[in-house]
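K.L.:
below are the sequence and a predicted model for it; my questions follow.
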Amino acid sequence: MEARLACPACQEQLTYYDVVNSTHFACPACHVLFSQPAQGPALKVRQFQDVPRLPPCLPLGSLGTMPDGLPYRVTGYMLRKEKSSPARWQEFMLFNPTAGYAQLALYEGHWTFIKPAAELRSKQQEPQSKTRTQRYVLDNDIAYALYNKYQPRILYARGEFDWNILDDERLNVFEYVAPPHMLVQETGMGQQPQWYRAEHIEPAAVARAFGVAISQLPDRDTVGAIQPAPGGDSWPAVRRFTLLLLGLLVLTEIVLASLRPSRQLLSQHFVSGASQALPSFRPDSTEKVLVSSPFEITEPSTVLDINLRAEIDNSWLELPVSLVNEQTGQGFEFTKNMEYYHGVESGESWSEGSVQADATLTKIPAGRYHLNLYPVSENNRPVGFSLTVTENSWQPGNFFLFGLALLVYPGLLYWRRYNHEQARWAQSNYGPLT
């Protein structure tokens, strides 16, 4: 149902839809806000000076279905600002003959659907304060953090309203957020606080609801007060699933370690150039070989960790090593260099190098083995060194590699969510209390 009336200032014919309740009207032609009493002539209330350059992106009279599933008609439009800051936003009044009024707020490209919270209107059912400082309110076990408080100013309006919108300039407004939801409290004018529930809406959903091209809607800027963080509702599931996989990875390592326990096969001390050294079997070498005690590998394919520690001080030791299978003659070779230097220069101590080195040999067949060692030291001086061989010692490399791979996606998502929250609260004078 719709009706028409004439603007008292310019006689422009205005269409309005809430014939029973609308009392104040704003003319889009001459920008006058006026009231229309049930009896008597219309009364001019204010002449708006801050007229937007562009018309509202949702035309008056357009219909759209909101998240509550109900069709609403755009009946009014306001351009508002905060009294103590330059922040401006737009509000579209929505009317459904059965459900009544709702609002659709637009700030820097972010849309919020707002409805009266009738169940919170009574004092007994107001959200409870979680702290004495009123920085949180608790509703249905959800903590809403104070994000903003302000007094509104009406810069411009057009369409119809069921109250004098200028009365809102005497209100104090508190916004509490728990993205993607918000609780809004209005206090002032000696009345009981009024509560509203709000929820975030994506611009694409607004465009579909009102049948407009998304290019007609303003682009988003920064992060909205209740804009969902990246990952949205899926983040708790991603976090739980990642923790589950990490737990399974740890459990797998424990099981594998119990099935193939670590065992030390050899621990021996040597001195390079000592009398126990035998002539080298290398035909082109004058070095002497040191031969370790034999040891047995029982696993069909095992991993050996070989740890070396040299007794060097401001010197070096080069140590070629050959693991020899005494039954087959098969050899596995590697070379390690150890050097350690230190001193004092300009009153500052310094050191470089290390007296230790490690080597890992994989897929070693079962059998009886010994090590051939060909040490070369500085100036061929005798150097003592110790050597241990451990079978199936824990190899952290694969464990940490798989763990890192599991954390890549949730880590990136966490980083994006963290930066999203930082950007959200950078626009607020209030941060979440810790």
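P.N.:
Received the coordinates, thanks. Numbers count the residues shown, from 1 in each chain.
K.L.:
CA only for contacts and neighbour counts going forward, please
P.N.:
Will do.
K.L.:
ok, residues contacting stretch 64-83?
P.N.:
By CA atoms under 8 Å, 6 or more residues apart in numbering, the residues outside stretch 64-83 that reach it are 16-17, 56, 58-63, 87-96, 113, 150-161, 209-211.
K.L.:
quick one, helices of this protein?
P.N.:
Ranges of helices in the chain, per DSSP state H, are 203-210, 235-259, 396-426.
K.L.:
residue 333 versus residue 276, what's the distance?
P.N.:
Distance of residue 276 to residue 333, given as CA to CA, to the nearest Å: 22 Å.
K.L.:
find the nearest non-adjacent residue to residue 6, please.
P.N.:
Spatial nearest neighbour of residue 6, excluding adjacent residues (CA to CA, 6 or more residues apart in numbering): residue 13 at 4.6 Å.
K.L.:
so that neighbour touches residue 5, yeah?
P.N.:
Yes. Using CA atoms under 8 Å, residue 13 is in contact with residue 5, at 5.6 Å.
K.L.:
how many neighbours does residue 238 have?
P.N.:
Residues lying near residue 238 (other CA atoms under 10 Å) number 15.
K.L.:
from what I see, it and residue 410 are in contact.
P.N.:
Yes. Using CA under 8 Å, residue 238 is in contact with residue 410, at 6.8 Å.
K.L.:
second structure follows, compare the two:
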Amino acid sequence: MATTNLKAFPEPEEVSCPNCRKIRTLYDPAGSEFYVCTSCQSFNRFITDTTALTQKQANKITIQPVIPLGSEGVLKGIPFKIIAFLQKKEKDTIYGWREYILYNYEKGYATLAEYDGHWNFVAGKEFYPELDKLGKNNWNFIEYNNIEYGLFNKYTAVVTNLIGEFDWDPLHEKIKTAEFVAPPFIIFKEQDKPGTSLADHYLGEYTEPAEIATAFNIDVKLFPEKIGIGANQFSKHYSRWYTVSRFTGILIALLLIIQVISMTMKPENVVMDETFSIARDTTKTGDDFKPFATPAFNIDEKSAAVEFDIESFVDNNWLEATIVLVNEKSNQTWEVTEGIEYYHGYEGGESWSEGSQNATVLLSSIPQGKYHLNIYPASGNPLENSLRIRITTNIATWMNFIITCLVLCLYPLYCWYRMRNYEKQRWLNSDYSPYEEGGE
């Protein structure tokens, strides 16, 4: 077991390799049970406090550690010393990674794990006591501190090469590991006892090389270059989408409040609601109807949206009206043509209907003034003789609100698209991707 409950790192001690007699430095002599001789690669075990025996031969490391053994630094606010370096791989695959064993004299061991240039600070319940509450689970997710971690990978981890000192036999273990991610965090569920559901859990936090380099006073240029996207690498696209979407939501809410306040302060105002009789023009042949003018009405606002509700009780017939809004002072005009048609019947044992007996026309930005309408009606039935027109000002123009909201949503949608593509790239390295084709 690591030597803990101290006030500072223990004094290093030199030991003689029982195989080649070369001197090796131990940084936690009282807490280390095994160590690797850097000269002959013998894997030695202490049988007493001062006597060690060679257990087996260890493979020489193929990659030199970026952070030398014995380096001291403060990472995540905790003082650490590097006491071991391991090269590991997934059993029966070529996928390998590196681990640095960190020793703290108060809490024990933690790990810096590096894969394809992506680093994680990993520690167990000694550093994160809440991990002890996870207990047994066989789900495809883990909930920890109210955050759901999704299953990312399963494998058996084996040690291929190593140097340093240990309080366990890393060459003997073959740990079944499951990884659960919730960027920038990852939980490792490890089982090293066959036939049991008992597991240990470790929490990893994605850590930038610059932070590690600063902690151990190492040139960051020596760190391996990042390849691809890390399993729990935090997405700047997610951060941007989260921030932008919240801000956009606030803007839309403010616009809605402004719209409601505007409607309250300037309520709708009906300036005319009358039914007019229409008649055929007897001076002409055919079914022409006489044009007519409505009584005058006022628009009191400087610039108003004006809505015309047109209604006629057509029955299996149609009616069309050209409406000309006339400013009586400036003679400025606005012209619209609107048709009404309504048909119904009974066919094949079922009733049917289509069309409507009313229509609506909206004109925006009509200036203040006195107005009347010139109406030019037409109908498919010469006996059709009524047309109701209702004019309302201060109509709330929701279309402008909707268009503004859609424009505001364009950038959040772009950020969401970038975030989703980033996540799809992340999960390409997983057999449990939620982005599999046909599985979305």
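P.N.:
Sure, I can see it. Quick caveat: nothing in here was measured; it's all calculated off a predicted structure.
K.L.:
nearest to residue 47 of structure 1, out of the helices of structure 1?
P.N.:
Proximity to residue 47 of structure 1, assessed across the helices of structure 1 by CA to CA, is greatest for helix 203-210 (29.8 Å).
K.L.:
list the contacts for residue 358 of structure 2?
P.N.:
Residue 358 of structure 2 neighbours (CA under 8 Å, 6+ apart): 309, 310, 311, 312, 340.
K.L.:
residue 34 of structure 1 matches what in structure 2?
P.N.:
Taking TM-score structural alignment, residue 34 of structure 1 has residue 43 as its aligned residue in structure 2.
K.L.:
please name the nearest non-neighbouring residue to its match.
P.N.:
The shortest distance from residue 43 of structure 2 to any non-neighbouring residue, by CA to CA, 6+ apart, is to residue 36 (4.7 Å).
K.L.:
number of nearby residues for that neighbour?
P.N.:
For residue 36 of structure 2, the count of nearby residues is 25 (other CA under 10 Å).
K.L.:
tell me the contacts of it?
P.N.:
42, 43, 44, 58, 162, 163, 164, 165.
K.L.:
go through the residues you listed and name the one nearest residue 417 of structure 2.
P.N.:
residue 162 (42.9 Å).
K.L.:
grab the nearest non-local neighbour of that closest one.
P.N.:
The shortest distance from residue 162 of structure 2 to any non-neighbouring residue, by CA to CA, 6+ apart, is to residue 86 (4.3 Å).
K.L.:
please apply the same query to residue 95 of structure 1.
P.N.:
Once flanking residues are discounted, residue 95 of structure 1 sits nearest to residue 101: 4.7 Å by CA to CA, 6+ apart.
K.L.:
one more: residue 426 of structure 2?
P.N.:
Closest to residue 426 of structure 2 by CA to CA, 6+ apart is residue 229, at 5.5 Å.
K.L.:
corresponding residue for the one you found in structure 1?
P.N.:
Under TM-score structural alignment, residue 229 of structure 2 pairs with residue 222 in structure 1.
K.L.:
gap between residue 219 of structure 1 and residue 270 of structure 1?
P.N.:
75 Å.
K.L.:
try residue 138 of structure 1
P.N.:
Distance of residue 138 of structure 1 to residue 270 of structure 1, computed by CA to CA: 72 Å.
K.L.:
picking that back up, and for the match of residue 34 of structure 1, the neighbour number?
P.N.:
The tally of other residues near residue 43 of structure 2 (other CA under 10 Å) stands at 27.
K.L.:
also residue 124 of structure 2?
P.N.:
22.
K.L.:
map it onto structure 1.
P.N.:
Aligned by TM-score structural alignment, residue 124 of structure 2 pairs with residue 116 of structure 1.
K.L.:
quick one, what contacts the residue nearest to residue 95 of structure 1?
P.N.:
So residue 101 of structure 1 contacts 93, 94, 95, 115 (CA under 8 Å, 6+ apart).
K.L.:
quick revisit: now the contacts of stretch 64-83 of structure 1: which count as buried?
P.N.:
When these are checked for burial by 16 or more other CA atoms under 10 Å, the buried set is 16-17, 56, 58-61, 63, 88-96, 113, 150-161, 209-210.
K.L.:
of the contacts of residue 36 of structure 2, which is the nearest to residue 319 of structure 2?
P.N.:
The shortest approach to residue 319 of structure 2 among those belongs to residue 162, at 91.1 Å (CA to CA).
K.L.:
from residue 216 of structure 2, how far off is that closest one?
P.N.:
From residue 162 of structure 2 over to residue 216 of structure 2 the distance is 21 Å, taken as CA to CA.
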